[in-house]
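Colleague: Generate coordinates for the sequence data below:
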Amino acid sequence: MAEELGRIIKPEAEQFKDGRRLFLVPLIFTPFSPPGELQAIVERYWQEALSQIKGLESRIGRVKRVYHEMVALDEESGLSTLESLNTGSHNLVKSIIERGGSLTSIEDSDLLNEFMDWGRCLSTGLYSHKVLTTVLQSYQETQECRNKEMASRLDKSLGVDEIGLLIVTENHRIQFPPDIEVFYVAPPALDEYKRWLRRQEESPKKEKPASQEKPEKGESAKAEKSPEAEPKTGENKSETSKPAKRTRKKKSS
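Modeller: Below you'll find the predicted structure:
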């Protein structure tokens, strides 16, 4: 598993003199016009992530390359794409670039577009079991191809003894090269974000009995049909696969 960062152990810098290393930051999403509470949590999350990254850099070394899921362009073009995709991660990546990092594409544009199109198909709410099975299989196969492509691009672009930063959805299934040591950046606000999402999922269940009251005579019953949520790019319901590197929990100050 990736190495978790927090506040308990401070490893000596000598431990990390050689080899390729990767800081992994979970990618979180913010809906349009988010509630104030969620907006505050998300902003705090990205601030804490940057703080932990700087703490790692002070002990291990500066980030040389930055990778971001769903970004298929390099440098300024990629940064422009990211600005419209995710404000929080855009600001983090921009900060690292200003300190000498370089944004490097980790996605193949054709595979990314294909994956997103299959995701849109799933989100429409398909009636035919045959069609649903076909679309789901294509979605999963494309995701697998994406994972292999991202692992390959990472392996080819991250140089000897270089440090990279990857922002990717938490339940990704990318198999990192075995010689890359992965450090999992876990800002405290990540747990707050997850708790907020769980509360939103539970709220409709509590309100359901009231919404099932019978309509008054003459009033037609309204049945709402909720389409399946479109899968987030890079996410699936499978359990995260374990990187080949050894597990070692670390906590940052």
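Colleague: alpha carbons only for contacts and neighbour counts from here, please
Modeller: OK.
Colleague: Tell me which other helices or strands the helix or strand encompassing residue 151 touches.
Modeller: Secondary structure assignment for residue 151, by DSSP states H and E: helix 129-157. Other helices and strands packing on helix 129-157, by 3 or more CA pairs under 8 Å, 6 or more residues apart in numbering; DSSP states H and E, are helix 109-123.
Colleague: tell me which residues of the helix it packs on are tucked away?
Modeller: Using 16 or more other CA atoms under 10 Å as the test for burial, helix 109-123 gives 111, 112, 114, 115, 116, 118, 119, 120, 121, 122.
Colleague: To compare against the first, here's the next sequence to fold:
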Amino acid sequence: MAELGKIEKPDAASFKEKRKLYVVPTLPFEEVASQFKIDEAKVERFWGEVRGKIEYFVSTYGDISILYLEGINEEENIGIEFFERFGKDSNHYRLIKSLLDRGIKIKGIEKDEYIELSRLLFEEYSRSFLPEVKELHEGFYGKNVDFDKWREYLVKRIMETQDKMSEHASKTIEETLGETGNGVLIITDGRPIEFPQGTDVFQIRPPSFDDIAKTIRKDYPQ
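Modeller: Alright, predicted model coming up:
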């Protein structure tokens, strides 16, 4: 498994010829901003800082050829219109547009079957805690329904599906990054993924990320 590199004062000479992947760990900042009362300025600062780091890496190691996105099918064609939901004046939109203006390709890292199965499993796991669902199950299967065992099974399937998604994402990056290409991967913080061998991996995690994540996790503990 490739290791995450440090972003402080890298030695350009030692990394120049190796393929590189700049990993941007995120949470659904824009989607949950109102729910968790996150200051929009903090979200803007995060994406602005990410853009600054990426521009630094480009100036140090050369152009980026591909942007990898989770939650997107590998066969789906994504253009700048997909990001207009964040607002054309947002730093998130400006980051993606700056990359597209450099001629990068956007590539999804998912298979639809895994996306749908993962969504179904998570929904079923969440519903298993509802008293109404338990009552329905007991009405059909009887009072001896073991919901703890059912949840254990769902967790097992969720982990198996995540492993398959991780393997597929790693394979997709391996097959498309090239021997000396540079790419950006925007992915949910904490999602397990094995990076391709022979790749220098740099995590772009500015201080603003931890500030926002702390607010979210305080109100929505994992």
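Colleague: Overlay them and tell me the TM-score.
Modeller: The TM-score (TM-score structural alignment, normalised by the length of structure 2) is 0.78; 200 aligned residues with a CA RMSD of 2.7 Å.
Colleague: thinking again about what came up before, just the buried residues of helix 109-123 of structure 1 now: which is nearest residue 81 of structure 1?
Modeller: Within the buried residues of helix 109-123 of structure 1, the smallest distance to residue 81 of structure 1 is 13.5 Å, found for residue 112 (CA to CA).
Colleague: tell me the contacts of the closest one?
Modeller: Residues in contact with residue 112 of structure 1 (CA atoms under 8 Å, 6 or more residues apart in numbering) are 70, 72, 146.
Colleague: most neighbours, which of those residues?
Modeller: Neighbour counts for these (other CA atoms under 10 Å) peak at residue 146, which has 24 neighbours.
Colleague: In structure 2, what residue corresponds to that one?
Modeller: In structure 2, residue 146 of structure 1 lines up with residue 165, judged by TM-score structural alignment.
Colleague: Tell me how many other residues surround the closest residue to residue 174 of structure 1 other than its chain neighbours.
Modeller: For residue 174 of structure 1, ignoring the flanking residues on the chain, the nearest one in space by CA to CA, 6 or more residues apart in numbering is residue 147 at 5.0 Å. Counted with other CA under 10 Å, the neighbours of residue 147 of structure 1 add up to 19.
Colleague: Please report the number of neighbouring residues for residue 31 of structure 1.
Modeller: 9.
Colleague: Looks like the match of residue 146 of structure 1 contacts residue 112 (just checking).
Modeller: No - using CA atoms under 8 Å, residue 165 of structure 2 is not in contact with residue 112, being 10.2 Å away.
Colleague: Please give the element, helix or strand, for residue 92 of structure 2.
Modeller: Per DSSP H and E, residue 92 of structure 2 falls inside helix 91-101.
Colleague: Tell me the counterpart residues of the very next helix or strand once past that helix in structure 1, please.
Modeller: The helix or strand immediately downstream of helix 91-101 of structure 2 is strand 105-110, counting by DSSP H and E. Following TM-score structural alignment, the aligned partner range for strand 105-110 of structure 2 in structure 1 is 102-107.
Colleague: Now do that stretch: everything it contacts.
Modeller: With CA under 8 Å, 6+ apart as the test, stretch 102-107 of structure 1 has contacts from 64-75, 78-79, 93, 97, 146, 149-150, 153-154, 157.
Colleague: could you flag which of the residues you listed are buried?
Modeller: The buried subset of the contacts of stretch 102-107 of structure 1 (16+ other CA under 10 Å) comprises 64-74, 78-79, 93, 97, 146, 149-150, 153-154.
Colleague: Any idea how many residues pack against residue 22 of structure 2?
Modeller: Residue 22 of structure 2: 24 surrounding residues under other CA under 10 Å.
Colleague: The spatially most central residue of structure 2: what's its closest spatial neighbour, skipping adjacent residues?
Modeller: Central residue of structure 2 (CA atoms, centre = their mean): residue 187, 1.5 Å from the mean position. Leaving aside its sequence neighbours, residue 187 of structure 2 sits nearest to residue 25 (CA to CA, 6+ apart; 5.2 Å).
Colleague: secondary structure element for that neighbour?
Modeller: Applying DSSP H and E, one finds residue 25 of structure 2 within strand 19-26.
Colleague: What's the average distance for that strand when superposed on structure 1?
Modeller: Strand 19-26 of structure 2, aligned to structure 1 and superposed, deviates on average by 0.7 Å (mean CA distance after the TM-score superposition for structure 1).
Colleague: Quick check: which helices or strands does that strand pack against?
Modeller: Counting by 3+ CA pairs under 8 Å, 6+ apart, strand 19-26 of structure 2 packs on strand 182-188, strand 199-203.
Colleague: contacts for the helix or strand just after that strand?
Modeller: Beyond strand 19-26 of structure 2 on the C-terminal side, the first helix or strand identified by DSSP H and E is helix 29-32. Residues from elsewhere that reach helix 29-32 of structure 2, judged by CA under 8 Å, 6+ apart: 38, 43, 86, 212.
Colleague: and the third one, what does it touch?
Modeller: Contact partners of residue 86 of structure 2, counting by CA under 8 Å, 6+ apart, are 30, 92, 93.
Colleague: how many neighbours does the second one have?
Modeller: Yep, that's residue 92 of structure 2 we're talking about. Quick note: residue 92 of structure 2 (other CA under 10 Å) scores 22 neighbours.
Colleague: And the last one, by the same measure?
Modeller: Applying the criterion other CA under 10 Å, we find 19 residues in the vicinity of residue 93 of structure 2.
Colleague: compared with structure 1, how much does the helix holding residue 92 of structure 2 deviate?
Modeller: Averaged out, helix 91-101 of structure 2 is 3.3 Å away (mean CA distance after the TM-score superposition for structure 1).
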